[in-house]
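In: Here is a sequence with its predicted model. Questions after.
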Amino acid sequence: MTQGLPKEKLLRIAIVLLPVTWFVTYTTFTFKEKLGVAIFSPFGGWQMGSNGLFMYAHVPPQRTGVPRQFIKLHNYTIKHMDSLNRLKQRPDEELGIYYLWDEKAPLKLYLADKYKKDSTTPYLKRWASVSPLYGEYGAWLIRQHPGAFLKHYIWPNFLNYYSPPQEFLGIYNMGSDTVDPGAVSWFGYKSNKVHHFSKNKNIILTAVFPLLLAMINVVFFFGFIGFTILGGFAKVSPYYRKVLWVMLLIWLGNLAFSVLASPIVLRYQAFPFIFTLAFAVLLLGFVIQESRQESKPVEENPLPDPAI
């Protein structure tokens, strides 16, 4: 027994952690073997670099004091920011995937320049090889301007958690009327042409979800506060109390991870939508029920007949 914890609890924790630890370790060593980079997810470095660039687009460029390993990449960044400043409508006005995937953005330009004389290295290996550098570069940019990062990345992304944009779920097949050969084979299509029922290719069904998620998040947040103020924790079973605390921990953890990790969009919030809706309904029901009981007038006991 360790620190008073029962062996059964330790066993349960181990059952949860061991498979996750094994998966992370196996994935890291597999990337090292196949791609030459010992990293759990190469995408993480690209994402960190992208997050830093979204912030850096709003601050004066730093031309001196740049660490040696970042100089070439940073020069691409400065040139790119200068070119974007001449545009009336910038492609990075909203948080998204611009700095991740656009061929004219600094990350892709640096990758192309690094391997411009190499036609043999597979693209996936090239893409993974720069991930550590991009992760360090993004972290360096953020450390240089923490206030700007809070203002131009964290706060807008927090608002996106409240009401996530539709992104790819807002336009049918990303606006294209064809699909790749892989999709044709997978779904058994007769051709690569696809059709939709919307005149402007917009997906009508998903248009309501940003507003719906905003309402659900508000109801859950204030429902939990109301549940606490009305003494809900003292009126439910110990098991239900644990479930509520676990739910709150998951909700806060998902909020923190979502806001910090990457620009939030609707497709990332499917799971939070389901469990937040379920508990929001339960908490709102409790608050309404308790409010009705408190609003009922107290019935006065009738006076007994005087003794004769």
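Out: Done, it's in. Numbering: from 1, shown residues only.

In: only C-alpha atoms for contact and neighbour calcs from this point on.
Out: Fine.

In: Tell me if I'm right that K108 and W101 touch.
Out: Yes. In terms of C-alpha atoms under 8 Å, K108 counts as a neighbour of W101; the distance is 7.0 Å.

In: Compare neighbour counts for the two and give me the winner.
Out: K108 (18 against 14; other C-alpha atoms under 10 Å).

In: Just the buried residues of the helix or strand the more buried one falls within, please?
Out: Taking DSSP states H and E as the definition, K108 sits inside helix 106-114. Buried residues in helix 106-114, defined by neighbour count with 16 or more other C-alpha atoms under 10 Å: P106, L107, K108, L109, Y110, L111.

In: Relative to H74, which of those is nearest.
Out: P106 (8.2 Å; C-alpha to C-alpha).

In: any idea how far M81 is from the closest one?
Out: 9 Å (C-alpha to C-alpha, to the nearest Å).

In: What of V20?
Out: From V20 to M81 the distance is 40 Å (C-alpha to C-alpha).

In: between these two, who's got more neighbours?
Out: Comparing V20 with M81 by neighbour count (other C-alpha under 10 Å), the higher total belongs to M81, at 20 against 12.

In: Now for that one: which residues touch it?
Out: A57 (C-alpha atoms under 8 Å, 6 or more residues apart in numbering).

In: what helix or strand is it on?
Out: Counting by DSSP H and E, M81 is part of helix 71-84.

In: what distance separates that helix from the middle of the whole chain?
Out: 27 Å (C-alpha atoms, centre = their mean, to the nearest Å).

In: And stretch 242-257, by the same measure?
Out: 15 Å.

In: got the angle for the helix holding K108 vs helix 71-84?
Out: Going by axes from the mean of the first three to the mean of the last three C-alpha atoms, to 10 degrees, helix 106-114 is angled at 130 degrees with respect to helix 71-84.

In: Please work out which residues outside helix 106-114 touch it.
Out: Residues contacting helix 106-114 (C-alpha under 8 Å, 6+ apart): 46, 49-50, 72-73, 76-77, 80, 99-103, 126-127, 130, 134.

In: How about stretch 209-225?
Out: By C-alpha under 8 Å, 6+ apart, stretch 209-225 touches 162-166, 266, 273, 276-277, 279-281, 283-284, 287.

In: want to compare, so here's the second one:
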Amino acid sequence: MKQQQYFYHFLFREKVNKQLLTIGLLTGVGYLLLLRVLFPFPSFYADSYTYLDAAAEQQPISFRPIQYSEFISFFHNFSTSDLPLIAGQYFSAVLANLFLFFTCTYLFKLPGFLKKIVFALLVFNPLYLLTANFVLSDSFFCSLTTAWIACLIWIIYKPGIANILGQLILLLLLFKLRYNALIFPCFTTLALIFSKQNVWIKTGVAIASFGILFILMDKISDTTQKLTGTRTFSAFSGWQMASNAIHVLRNQPADTTNFDSEQRTINHFVINYLIDKDSLKVKEEEVTASYIWDRQSPLKQYLNYYASLDNYTDTYFETWTALGPVYNTFGAAVIQQQPLAYIRYFVWPNTKRYFFPVMEAYEQFNEGRDSVDKLAARFYNYQSTNIDNRHASLHIAALAPWKYLFPVVNTAFILLSLLYLITGRYRRQSRLFNQVLLTVTAFYLGNLCFVSAVAPNVFRYHLFVITLLLVFGTYLGYLLANKKADVS
């Protein structure tokens, strides 16, 4: 409690910080008003309609993780307008960024001018405003991840019940938003190792962090089995696994000796697809998710075949879900058989794609359309499916530079981290700062490796990375530029 009072004093009674907090909140209000003047409608993408459909029908499961649909439903309770959702997404970003900013500047010193620069990068940066204007899970995932990292920093510094419970709640929400949060408890464990508390408490919190995710996985599997007849935690993961495996098969054939009959049939569909060069819509070296969604892909062709079987009368979603475990087994068989080929043809190109990201949904405003699907118009009570997108070019122009800034920010952080280690500057800094930096760096590398190994990288999946690198990259640059600098 005492430490919380100190932080309260730092935040609300120190004149500079109180001013910055006020500026941050007022800027958020002003930015949101400007956004609604320029863009009276949010930007929709193909994924948006899946989320909206699940929210409108109050579905307990969907093609994608259900948490974002639950957020949509929650904000829809306040108004049938889309404004509460967009405002909620943006102010979540504002508050999370302020939480991380004040946490870091409370624990680690920065010169006044650098402190203001970091503040500006986190608060005045239009990136957070514009990404919040999409009906996609990206903005919430970025905000919650930022807040979760801030909780880990507090756990390392001086753990308390509020920080521990906060990270557990955030972890649960993050996992329900995106399943790549499955690896996040590993970094909670690292933070706990660094924290000063009883080993049994550390062990208990680490077990709880992993435990809540496995309990949730089991619950989702039960619900999926009850509603579709197929027990699986994530059918989408199975489709993704098979899609990834096709990257191997389009370069090297599989040895089907140990495949079962179903796997051989799927492989046959893949071979026929790859033979027909006209249907191969992607370059051989390109990493893609089109095999999951393209109607002509072998996975979709096999789905149609599977659904046509005499004894099969399920709905499309039930069929799609049933094939999740099937495709997971097939994809795993191909990848385990040729792991080096998988690294060569999927992981390595996908890692390069991380540093030179595809903007995907952010390439255009509302997919370049001046209308939305009837589902969105009905859900948000639009007068028609036509929307005002007269300033779409401004939306695109404001996001476009990040295609080039993202690799710069990432490369700079990696180089600064290496220099910090090589030059031995870490010896002059406090154990706390080094522990926090190590946790953030481990999280950065872990996320990069995990995502690059399991799913095609696109820019919007890594918004939270920008937030972390802007903050800690500034600290590293300051420490390296000033030999006697000390942030402790």
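Out: Cool, got the structure. Quantities reported herein were computed from a predicted structural model and do not represent experimental measurements.

In: TM-score them against each other, please.
Out: The TM-score (TM-score structural alignment, normalised by the length of the first structure) is 0.84; 289 aligned residues with a C-alpha RMSD of 2.8 Å.

In: Check the contact between D92 of the first structure and L100; I expect there is one.
Out: No. Counting by C-alpha under 8 Å, D92 of the first structure does not reach L100; the two are 11.0 Å apart.

In: Between these two, which is the more surrounded one?
Out: Ranked by neighbour count (other C-alpha under 10 Å), D92 of the first structure and L100 place L100 first, with 19 against 15.

In: What's the separation between that one and F273 of the first structure?
Out: 26 Å.

In: What of V179 of the first structure?
Out: 29 Å.

In: Tell me which of the two has more neighbours.
Out: Using other C-alpha under 10 Å, the more surrounded residue of V179 of the first structure and F273 is F273, with 17 against 14.

In: quick one: secondary structure of that one?
Out: Per DSSP: H, G, I helix; E, B strand; the rest coil, the secondary structure class of F273 of the first structure is helix.

In: Just tell me what it corresponds to in the second structure.
Out: With TM-score structural alignment as the criterion, F273 of the first structure lines up with I466 in the second structure.

In: do you know how far its match is from A392 of the second structure?
Out: For I466 of the second structure relative to A392 of the second structure (C-alpha to C-alpha), the value is 24 Å.

In: give me every residue that touches the residue located most distally from the centre of the second structure.
Out: For the second structure, the residue at maximal distance from the C-alpha centroid (C-alpha atoms, centre = their mean) is D310, at 40.5 Å. For D310 of the second structure, no residue meets the contact criterion (C-alpha under 8 Å, 6+ apart).

In: what's the spacing between it and T230 of the second structure?
Out: D310 of the second structure is 19 Å from T230 of the second structure, by C-alpha to C-alpha.

In: biggest helix in the second structure, by residue count?
Out: helix 199-228 (DSSP state H).

In: Could I get the buried residue list for it?
Out: 202, 205-206, 209-210, 212-213, 217, 220-225, 228.

In: same check, this time on stretch 139-149 of the first structure
Out: A139, W140, L141, I142, A148, F149.

In: Tell me the one of those nearest L87 of the first structure?
Out: A148 (21.6 Å).

In: Can you find the partner of that closest one in the second structure?
Out: Checking TM-score structural alignment: A148 of the first structure goes with A341.

In: Quick check, W251 of the first structure in contact with F271.
Out: No. Here W251 of the first structure does not reach F271: they are 10.6 Å apart, not a contact under C-alpha under 8 Å.

In: For those two, indicate the residue with more neighbours.
Out: W251 (18 against 10).

In: Which residues belonging to the host helix or strand of the more buried one are considered buried?
Out: Using DSSP H and E, W251 of the first structure maps to helix 238-261. Across helix 238-261 of the first structure, burial judged by 16+ other C-alpha under 10 Å covers L244, L248, W251, N254, S258, V259, L260.

In: the helices in the stretch 51-200 of the second structure, which residues?
Out: 67-76, 83-107, 112-123, 126-131, 138-157, 161-177, 184-194, 199-228 (DSSP state H, counting those that start in this stretch).

In: helices or strands up against the shortest one?
Out: Here helix 126-131 of the second structure is seen to pack against helix 15-38, helix 83-107, helix 138-157, helix 392-399 when contacts are counted using 3 or more C-alpha pairs under 8 Å, 6 or more residues apart in numbering; DSSP states H and E.

In: which one of those has the most crowded surroundings?
Out: Of all those, helix 138-157 has the most neighbours on average by mean count of other C-alpha atoms under 10 Å, namely a mean of 25.

In: The first structure: matching residues for that helix?
Out: By TM-score structural alignment, helix 138-157 of the second structure lines up with nothing in the first structure.

In: so how far is that helix from its chain's centroid?
Out: Counting by C-alpha atoms, centre = their mean, helix 138-157 of the second structure comes out at 12 Å from the chain centroid.

In: what does it contact?
Out: In contact with helix 138-157 of the second structure (C-alpha under 8 Å, 6+ apart) are residues 89-90, 92-93, 96-97, 99-100, 103, 128, 131-132, 163-164, 166-167, 170-171, 173-174, 177-178, 188, 191-192, 194-196, 432, 435-436, 440, 460-464, 467-468.

In: how about the most centrally placed residue in the first structure, what does it touch?
Out: Nearest to the geometric centre of the first structure sits S258, at 3.0 Å (C-alpha atoms, centre = their mean). S258 of the first structure makes contact with Y161, I264 under the criterion C-alpha under 8 Å, 6+ apart.

In: What does it correspond to in the second structure?
Out: S258 of the first structure maps onto V451 in the second structure, by TM-score structural alignment.

In: Tell me the spacing between that match and D47 of the second structure.
Out: Taking C-alpha to C-alpha, one finds V451 of the second structure at 19 Å from D47 of the second structure.

In: same thing with G229 of the second structure?
Out: Distance from G229 of the second structure to D47 of the second structure, by C-alpha to C-alpha: 25 Å.

In: before we move on, the earlier item: roughly how far apart are the match of S258 of the first structure and N350 of the second structure?
Out: 9 Å.

In: what do these two both touch?
Out: Joint contacts of V451 of the second structure and N350 (C-alpha under 8 Å, 6+ apart) are N457.

In: picking up where we left off before, now render the helices of the stretch 51-200 of the second structure as JSON lines, adding distance to G424 of the second structure.
Out: Output for the helices of the stretch 51-200 of the second structure, formatted as JSON lines (distance: least, C-alpha to C-alpha, whole Å):
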{"stretch": "helix 67-76", "distance to G424 of the second structure": "44"}
{"stretch": "helix 83-107", "distance to G424 of the second structure": "21"}
{"stretch": "helix 112-123", "distance to G424 of the second structure": "23"}
{"stretch": "helix 126-131", "distance to G424 of the second structure": "34"}
{"stretch": "helix 138-157", "distance to G424 of the second structure": "22"}
{"stretch": "helix 161-177", "distance to G424 of the second structure": "32"}
{"stretch": "helix 184-194", "distance to G424 of the second structure": "21"}
{"stretch": "helix 199-228", "distance to G424 of the second structure": "30"}
